[in-house]
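Peer 1: Need coordinates for the following:
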Amino acid sequence: MSKAVAGGRATLAMVAAAAGVSTPTVSKVLHGRPDVAAATRARVEQALADCGYVPPQNQERRRVHTVNLVCDDLLAPYTSEVLRGVTKAANLEEMDVVVALLQDVAGSTPQAWTRRLRAAGHEGIIVVACELTDAQLTALDRARMPLVAIDPLSLPSVEVASVGSTNAAGGVDATEYLVGLGHRRIAFVGGPVTSTCGQARLHGYLAAMSNARLPVDTDLVSHGPFVTPTGLAEGQRLLGLDEPPTAVIVGNDSIAIGVIEAARQRGLAVPADLSVVGFDDTYLAESSTPPLTTVRQPLQEMGAFAFRTLLRVRDGEPPGARHTELATQLVIRSSTARPAT
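Peer 2: Next comes the predicted model:
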């Protein structure tokens, strides 16, 4: 190990390099965290002494460590599950999470927004299922504000780490399951046409239909916001066709609730007359009538992964892959069955 740094103040990164550990480990030792092995703690403490590290004006002792989470709809089931994952991970690091709505952020200039974030001491931003403007992204980059996106509506043009799930594989699994039940006329009601995750689910559906050598009627494919009214409107349209589908795959659980309601309003039963498959596996899936077959996204795990990635970016470490996908899983409940003969 080298002795005290000459001609400048030692940083956490320098201490970490001297001790052969990560920057977060050095931070844990400085904060007296118990989850550091005794031998590692001793090595870090020796490196702190050798490097002559001095916390800047005791800033570390009085600073409240926070990250900012920006979302489009705090009450959406998807968002609440992701937020649980972020806050659980933040609690382990003794950090706070401050939530902001995108429409509130949009009310100020990007420069003013980033100044407020810096003034409040926020150490990074997690953006959930919404899209920042190029101006906002540029302002954050210039302010060196770390950013991680969860299920971005479109992948940012700048270098931003993002987390999602294997949406295309989920679309394939849902479609293949319905084909295996005997369905041949399967509809797809996705999210916004510009949504990256929605397009991936659509591609999975189309690939599985092609593999099964089943034609796709363009009347059976539609898009709309990830909300229940989309499912209600599109469900009514689909069930009003001269040849309605026997099964529907939708972009999220909220849309699925709308499709089930559309069937009920037409005097149809789910799944006897129409099978419905959702996406996400939020609390809506188990509480719906009937309980919803759905593609589970590991939403809490995605939130926790995004938080840990944000800390790595904050500490100057590489985030790993630019876009990381966690595995989806088909959860079979009571909203699907063989088609009526």
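Peer 1: hey, let's count contacts and neighbours off CA atoms from now on
Peer 2: Fine.
Peer 1: The closest residue to residue 307 other than its chain neighbours: which element?
Peer 2: Distances taken as C-alpha to C-alpha, 6 or more residues apart in numbering put residue 86 closest to residue 307, at 5.9 Å, once the chain neighbours are dropped. Secondary structure from DSSP states H and E places residue 86 in helix 77-92.
Peer 1: starting at the chain centroid, how far to the following helix or strand past that helix?
Peer 2: Counting by DSSP H and E, the element after helix 77-92 in chain order, helix or strand, is strand 96-101. Relative to its chain's centre, strand 96-101 lies at 15 Å (C-alpha atoms, centre = their mean, to the nearest Å).
Peer 1: Determine the set of other helices and strands touching strand 96-101.
Peer 2: The contact analysis (3 or more C-alpha pairs under 8 Å, 6 or more residues apart in numbering; DSSP states H and E) places strand 96-101 against strand 66-71, helix 77-92.
Peer 1: Switch these over to CSV; also include mean neighbour count and distance to residue 130.
Peer 2: Converted to CSV, these look like this (neighbours: other C-alpha atoms under 10 Å; distance: least, C-alpha to C-alpha, whole Å):
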stretch, mean neighbour count, distance to residue 130
strand 66-71, 22, 6
helix 77-92, 19, 11
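Peer 1: Redo those as JSON lines? Include distance to residue 106.
Peer 2: Formatted as JSON lines, the helices and strands packed on strand 96-101 follow (distance: least, C-alpha to C-alpha, whole Å):
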{"stretch": "strand 66-71", "distance to residue 106": "11"}
{"stretch": "helix 77-92", "distance to residue 106": "19"}
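Peer 1: list the buried ones in the helix or strand containing residue 49?
Peer 2: Here residue 49 sits within helix 38-51, counting by DSSP H and E. For helix 38-51, the neighbour count (16 or more other C-alpha atoms under 10 Å) marks 40, 41, 43, 44, 45, 46, 47, 48, 50, 51 as buried.
Peer 1: For the chain, which segments count as helices?
Peer 2: 12-19, 23-30, 38-51, 59-62, 77-92, 102-105, 110-119, 134-142, 167-181, 196-211, 228-239, 253-265, 283-287, 299-314 (DSSP state H).
Peer 1: hey, which of those is tucked in deepest?
Peer 2: Mean neighbour count (mean count of other C-alpha atoms under 10 Å) peaks for helix 253-265 among the helices of the chain, with a mean of 24.
Peer 1: I'd like to know which elements it is packed against.
Peer 2: helix 228-239, strand 275-280, helix 283-287.
Peer 1: From residue 89, how far off is the most centrally placed residue in the chain?
Peer 2: The chain has residue 150 as the residue nearest its centroid, 3.3 Å off, counting by C-alpha atoms, centre = their mean. Remark: distance between residue 150 and residue 89 (C-alpha to C-alpha, to the nearest Å) = 15 Å.
Peer 1: now do residue 160
Peer 2: 20 Å.
Peer 1: next one: residue 17
Peer 2: As for residue 17, its distance to residue 89 is 25 Å (criterion: C-alpha to C-alpha).
Peer 1: and what of residue 234?
Peer 2: Per C-alpha to C-alpha, residue 234 is found 38 Å from residue 89.
Peer 1: and this one, so I can compare the two:
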Amino acid sequence: MTTESSPLTIAQLAELAGVSTATVSKVVNGRSEVSAETRAAVEELIRRHGYRRQRRRSTPTALVELVFHALEGDYPVEITKGVAQVARQHDLTVGISDLRRDPATADEWLDGVLRRRPSGVIAVFSGLTEAQHEQLARSEIPLVLLDPADVPARNLPSVGAGNWNGGLTATRHLLGLGHRRIAIITGPDAALSSRARLDGYRTALDLAGLPIDPGLIGRGDFLIEGGLAAAHRLLRLPDRPTAVFATNDGQAIGVYHAAHQLGLRIPEDLSVIGFDDLPSVRWTLPPLTTIHQPLTEMAAAATSMLLTLAQGEPLPQNRVELATELVVRESTARVARASA
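Peer 2: This is a model prediction of the structure:
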């Protein structure tokens, strides 16, 4: 067979075809769960370029690399618990890294990963760069994204939560209590979860026949300080909101502090709802009503997917999304005053 270039690996064929390595593997191994169009495209690439089976790499270490953009608060603890549950069942160790949004640190981390040759990598919230994806793929180190910050590139395997439905449910809960002046504090504009929760909020108001008031949308950063600053602006409006949907629990804590500083009682003067249901929020005063995001279960699902890939098996689906759920505590109540 003549080819236009030297034979390609599965990872290279996947990149050219715009599909996952698992899909190319199915074609190469004669599996049936591939569309005719995709199969034809991959087979044409193989005819043109050839297919080179990579030499079997050295046996990976019994290690799962778990990498966070930052280790802050309860969020990484819940994630780590879920990864550890599955890793323990397979006699694997969990290694934890904190990139701190520093590109230099990220490069050093990747060099260490390539030396350690783990069974796979789970990247939490912020995905790695395209170059880092390529290096992991070339080294045949599986990668799964957990709660990705953006739509995964290259159809990378990922696990997330029902963020849109959570935003819808949170806002509907407040509407059901008679609130009409409902503010929202978003997360970072670039975060997929933040955008989805905001869309859920907008949909709930639209379905209730209420206009979207841009003045009631506070921009946050998923940090307590960001929630505090946004809440101060919202609660000082001439016609202040009667309820605030903070799109994560940290920002809800910021709303609590702002309300206290302004002499407002929760929930008598202001209802507050969060998102995540981290363990600490049940001990706030009053205990926080929130949307439960199953972080531990999400992490366990990501780890199971990673181990399937590490064994050379294709995934039944590349995207797993777990449901969110309303948890009603004491920070929300029927509206105490008529809205304008």
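Peer 1: quick check: stretch 201-221 of structure 2 aligns to which part of structure 1?
Peer 2: Stretch 201-221 of structure 2 lines up with residues 205-225 of structure 1 when matched by TM-score structural alignment.
Peer 1: Stretch 160-179 of structure 2 now?
Peer 2: Here stretch 160-179 of structure 2 aligns to structure 1 at residues 164-183, judged by TM-score structural alignment.
Peer 1: Also stretch 303-310 of structure 2?
Peer 2: Using TM-score structural alignment, stretch 303-310 of structure 2 pairs with 307-314 in structure 1.
Peer 1: ok, and what's touching that stretch?
Peer 2: Under the contact criterion C-alpha atoms under 8 Å, 6 or more residues apart in numbering, stretch 307-314 of structure 1 has outside partners 86, 89-90, 123-126, 145-148, 161, 318-319.
Peer 1: if we go to 10 Å?
Peer 2: Counting by C-alpha atoms under 10 Å, 6 or more residues apart in numbering, stretch 307-314 of structure 1 makes contact with 22-24, 67, 69, 85-90, 93, 123-126, 144-150, 160-163, 301-304, 306, 315-320, all of which sit outside it.
Peer 1: how far apart are it and its match in structure 2?
Peer 2: Average distance, stretch 307-314 of structure 1 versus aligned residues of structure 2 after superposition (mean C-alpha distance after the TM-score superposition for structure 1): 0.6 Å.
Peer 1: Please tell me how far that stretch is from the chain's geometric centre.
Peer 2: What separates the centre of stretch 307-314 of structure 1 from the centre of its chain is 14 Å, taken as C-alpha atoms, centre = their mean.
Peer 1: just stretch 258-267 of structure 2 next, same as before
Peer 2: 31 Å.
Peer 1: and what of stretch 224-240 of structure 2?
Peer 2: Distance, stretch centre to chain centre, for stretch 224-240 of structure 2: 26 Å (C-alpha atoms, centre = their mean).
Peer 1: Then stretch 171-188 of structure 2?
Peer 2: On the basis of C-alpha atoms, centre = their mean, stretch 171-188 of structure 2 sits 22 Å off its chain's mean C-alpha point.
Peer 1: How about stretch 87-103 of structure 2?
Peer 2: The chain centroid and the centroid of stretch 87-103 of structure 2 are separated by 16 Å under C-alpha atoms, centre = their mean.
Peer 1: And residue 239 of structure 1, how far from residue 184 of structure 1?
Peer 2: For residue 239 of structure 1, the distance to residue 184 of structure 1 equals 15 Å [C-alpha to C-alpha].
Peer 1: Where does the helix holding residue 86 of structure 1 end up in structure 2?
Peer 2: The aligned range for helix 77-92 of structure 1 is 74-89, by TM-score structural alignment.
Peer 1: just to revisit the earlier point, which strands and helices sit next to the helix holding residue 86 of structure 1?
Peer 2: Counting contacts by 3 or more C-alpha pairs under 10 Å, 6 or more residues apart in numbering; DSSP states H and E, helix 77-92 of structure 1 is packed against strand 66-71, strand 96-101, strand 122-128, helix 253-265, strand 275-280, helix 283-287, helix 299-314.
Peer 1: go again using 7 Å as the cut-off
Peer 2: Using 3 or more C-alpha pairs under 7 Å, 6 or more residues apart in numbering; DSSP states H and E, the elements in contact with helix 77-92 of structure 1 are helix 299-314.
Peer 1: Aligned to residue 291 of structure 2, what sits in structure 1?
Peer 2: Using TM-score structural alignment, residue 291 of structure 2 lines up with residue 295 in structure 1.
Peer 1: hmm, back to that, please dump the helices and strands packed on helix 253-265 of structure 1 into JSON lines; it should also carry distance to residue 79 of structure 1 for every row.
Peer 2: Shown next, in JSON lines, are these (distance: least, C-alpha to C-alpha, whole Å):
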{"stretch": "helix 228-239", "distance to residue 79 of structure 1": "15"}
{"stretch": "strand 275-280", "distance to residue 79 of structure 1": "11"}
{"stretch": "helix 283-287", "distance to residue 79 of structure 1": "12"}
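Peer 1: Indicate which one of these is closest to residue 155 of structure 1.
Peer 2: Closest of those to residue 155 of structure 1 is strand 275-280, at 19.7 Å (criterion: C-alpha to C-alpha).
Peer 1: now what about that closest one, what contacts it?
Peer 2: With contact meaning C-alpha atoms under 7 Å, 6 or more residues apart in numbering, strand 275-280 of structure 1 is reached by 174, 246-253, 256, 292-297, 335-337.
Peer 1: got the angle between it and helix 77-92?
Peer 2: Interaxial angle, strand 275-280 of structure 1 versus helix 77-92 (axes from the mean of the first three to the mean of the last three C-alpha atoms, to 10 degrees): 30 degrees.
Peer 1: From residue 288 of structure 2, how far off is the equivalent of residue 259 of structure 1 over in structure 2?
Peer 2: Residue correspondence to structure 2 (TM-score structural alignment): residue 259 of structure 1 is matched to residue 255. Distance of residue 255 of structure 2 to residue 288 of structure 2, computed by C-alpha to C-alpha: 11 Å.
Peer 1: now do residue 145 of structure 2
Peer 2: Using C-alpha to C-alpha, one gets 29 Å for the distance from residue 145 of structure 2 to residue 288 of structure 2.
Peer 1: Look at residue 121 of structure 2 and say how many residues are nearby.
Peer 2: Neighbour count for residue 121 of structure 2, taken as other C-alpha atoms under 10 Å: 25.
Peer 1: contacting residues for it?
Peer 2: Each residue near residue 121 of structure 2 by C-alpha under 7 Å, 6+ apart is listed here: 64, 65, 66, 142, 143, 144.
Peer 1: run the last query once more with 6 Å
Peer 2: When contacts are counted by C-alpha atoms under 6 Å, 6 or more residues apart in numbering, residue 121 of structure 2 touches 64, 65, 143.
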